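In: sequence unknown, structure follows:
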């Protein structure tokens, strides 16, 4: 029994050490999920902060352009990054947390454009119908796996979702891939006179979950992830996660 107790204390020690320091996390301006201008920093920021708070760990969230935020976590210069879609194959140097809810994501076009997209239960019935169309994506984002991997598709990369949406409105791309809630938030904030010009193609291609990711190269990565997952389970069990979903309108 004494040996088991000792092993338990040794296993818990790194988590206690984490509780004595502040973790630094990188993210981006991605309303309604993350933004310095939103209450609680946005929905995803509120979830991540609440999960760490549930295990007595303080976090500081720093906002960067996505490519910079991703570079920092890959280099191990921050303790973690959020929110990220789940795709370990495209992020082999990162560890993924347990999931928390996100919103729908899919293709968006100008309402006036008549594009030959045939939708089944899970999105377009094969991406050959997108050939010849210019598809706007954000550099460094994880999108639909086929949009990221099909070499025959014509991709046009933007620095962020706002620029991508601006390109669509200007007719510089035929379609963009974007989280639907992000598209609606950006339209309300930056393009209020153009909201009726945009069509969110239904059904969405994805209903992705969101994740915290941590760099494998950091010695404390597994402990950071373990602490977050434990905190996430606590706020899921006590109802706080659902309250955050409802409060932020997901």
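Out: Yep, it's here. Because the structure is a prediction, the values reported are computed rather than measured.
In: could you use CA atoms for every contact and neighbour count after this?
Out: Noted.
In: so residue 177 sits right up against residue 134, yeah?
Out: No. Between residue 177 and residue 134 there is no contact under Cα atoms under 8 Å: 11.1 Å.
In: that's a strand at residue 67, yeah?
Out: No. According to DSSP: H, G, I helix; E, B strand; the rest coil, residue 67 belongs to no strand; its state is helix.
In: isn't it up against residue 157?
Out: No. Using Cα under 8 Å as the test, residue 67 is too far from residue 157 to be in contact (12.0 Å).
In: what is in contact with the two at once?
Out: Shared contacts of residue 67 and residue 157, defined by Cα atoms under 8 Å, 6 or more residues apart in numbering, comprise residue 139.
In: so for residue 177 and residue 134, which residue has more residues nearby?
Out: It is residue 177, of residue 177 and residue 134, that has more neighbours when counted by other Cα atoms under 10 Å, with 24 against 17.
In: for the residue nearest to residue 123 when sequence neighbours are not counted, give me its contacts.
Out: Closest residue to residue 123 apart from its sequence neighbours, by Cα to Cα, 6 or more residues apart in numbering: residue 205 at 4.9 Å. For residue 205, the contact set (Cα under 8 Å, 6+ apart) comprises 104-107, 122-124, 144.
In: second structure for comparison follows:
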């Protein structure tokens, strides 16, 4: 009996130790940065996994629709969620890591829609599509909450682009590179040529890994992740992984031709490559 108790105690200790060395992270589809269809689940997940691995922490990544990914982290069903812009509401519930990536939102619209803007007041009486749980800008959300900004909220970015093509909305704010990645994946070259974006960003900023404040072990996990991410950046691997992602190295596609997008300061350019060239860049 004493041997049985000893073995049971050892098993429990091992399980507790394993739990302490593992973190569960919710996320959603956000190509080309995060996607189940990408190698390593995308460059952001690769960076998160390797940053934790440098500190001997295992990760469990779970994909949800974005709204559920956030709510499950807020409720403590998972330990953390990747990755999000800063907002006051989120700061009440989460610890923020040091920035993982930097990005900016721009307004996509049909090229034949005459659009220019300088301040949030210029958006009055324009139908705008938006994605649930996204943070656009404090001014944007205040204008919507005050009732004078016409915003239609839906669960996915793809739904918003479809509404844009159908003229159900006139503007759709989204990060530029993820926006064109989504367009390239779901629409034809002819359709994509109908879309443009305004160069003035609605917002720009950094995105972080969020850790639920109510979970006891998360202050430790936050420190370990920040330490691992700094090590990854200092080693040069962080920049290397971003370059690989920009070249299209993480895209897995062998069924049909693919249109990749890369940006310059003045325009978006399209380069068509075939599956045999998938990992050669452009």
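Out: Okay, I see it. Nothing here was measured: the structure is a model prediction, and the numbers come from that model.
In: which of the contacts of residue 205 of the first structure map to contacts in the second structure?
Out: Retained in the second structure by both residues aligned by TM-score structural alignment, their matches' Cα atoms under 8 Å are the following of those: 104-107, 144.
In: could the residues you listed go into TSV alongside neighbour count, distance to residue 85 of the first structure and secondary structure?
Out: Listed next are these as TSV, based on neighbours: other Cα atoms under 10 Å; distance: Cα to Cα, whole Å; DSSP: H, G, I helix; E, B strand; the rest coil:
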residue	neighbour count	distance to residue 85 of the first structure	secondary structure
104	18	12	coil
105	24	11	strand
106	21	13	strand
107	24	16	strand
144	18	10	coil
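In: the residue nearest to residue 123 of the first structure maps to what in the second structure?
Out: For residue 205 of the first structure, the aligned residue in the second structure is residue 202 (criterion: TM-score structural alignment).
In: what segments of the first structure are strands?
Out: Counting by DSSP state E, the first structure has strands at residues 22-27, 58-63, 80-84, 94-96, 105-110, 119-120, 123-124, 134-138, 154-158, 175-179, 198-200, 211-215.
In: reformat the ones you listed as TSV; add distance to residue 33 of the first structure.
Out: As requested, the strands of the first structure are arranged in TSV below (distance: least, Cα to Cα, whole Å):
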stretch	distance to residue 33 of the first structure
strand 22-27	10
strand 58-63	12
strand 80-84	8
strand 94-96	18
strand 105-110	13
strand 119-120	27
strand 123-124	24
strand 134-138	16
strand 154-158	19
strand 175-179	10
strand 198-200	19
strand 211-215	12
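In: wait, what's in contact with residue 132 of the first structure?
Out: 153-154.
In: now with 10 Å, please.
Out: Counting by Cα atoms under 10 Å, 6 or more residues apart in numbering, residue 132 of the first structure makes contact with 152-154, 174.
In: got it, and residue 49 of the first structure?
Out: 40-41, 43, 57-61, 228, 231-232.
In: residue 123 of the second structure: neighbouring residues, count only.
Out: 19.
In: before we move on, what about the one 3 residues further on?
Out: Summarising burial for residue 126 of the second structure: neighbours were counted as other Cα under 10 Å, giving 14.
In: what of residue 140 of the first structure?
Out: The burial count for residue 140 of the first structure: 16, using other Cα under 10 Å.
In: re earlier: buried among the contacts of residue 49 of the first structure? Need that as a selection in PyMOL.
Out: A single PyMOL command selects the buried members of the contacts of residue 49 of the first structure (16 or more other Cα atoms under 10 Å):
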select buried, resi 40+41+43+57+58+59+61+228+231+232
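In: my guess is residue 117 of the first structure meets residue 108, correct?
Out: No. With contact defined as Cα atoms under 10 Å, residue 117 of the first structure does not count as touching residue 108 (11.3 Å).
In: what is in contact with the two at once?
Out: Common neighbours of residue 117 of the first structure and residue 108 (Cα under 10 Å, 6+ apart) are residue 201.
In: quick check: closest non-adjacent residue to whichever residue in the first structure pairs up with residue 184 of the second structure.
Out: Matched across to the first structure, residue 184 of the second structure falls on residue 188, judged by TM-score structural alignment. Once flanking residues are discounted, residue 188 of the first structure sits nearest to residue 195: 7.2 Å by Cα to Cα, 6+ apart.
In: tell me the contacts of whatever residue of the second structure lines up with residue 170 of the first structure?
Out: In the second structure, residue 170 of the first structure lines up with residue 166, judged by TM-score structural alignment. Contact analysis of residue 166 of the second structure by Cα under 10 Å, 6+ apart lists residue 160.
In: ok, which stretches of the second structure are helices?
Out: Taking DSSP state H, the helices of the second structure run over residues 2-20, 43-53, 66-75, 88-93, 138-145, 157-165, 176-186, 189-192, 218-235, 237-247.
In: what's the mean distance for the second one versus the first structure?
Out: In other words, helix 43-53 of the second structure. Once fitted to the first structure, helix 43-53 of the second structure is off its aligned match by 1.1 Å on average (mean Cα distance after the TM-score superposition for the first structure).
In: all good on my end, thank you.
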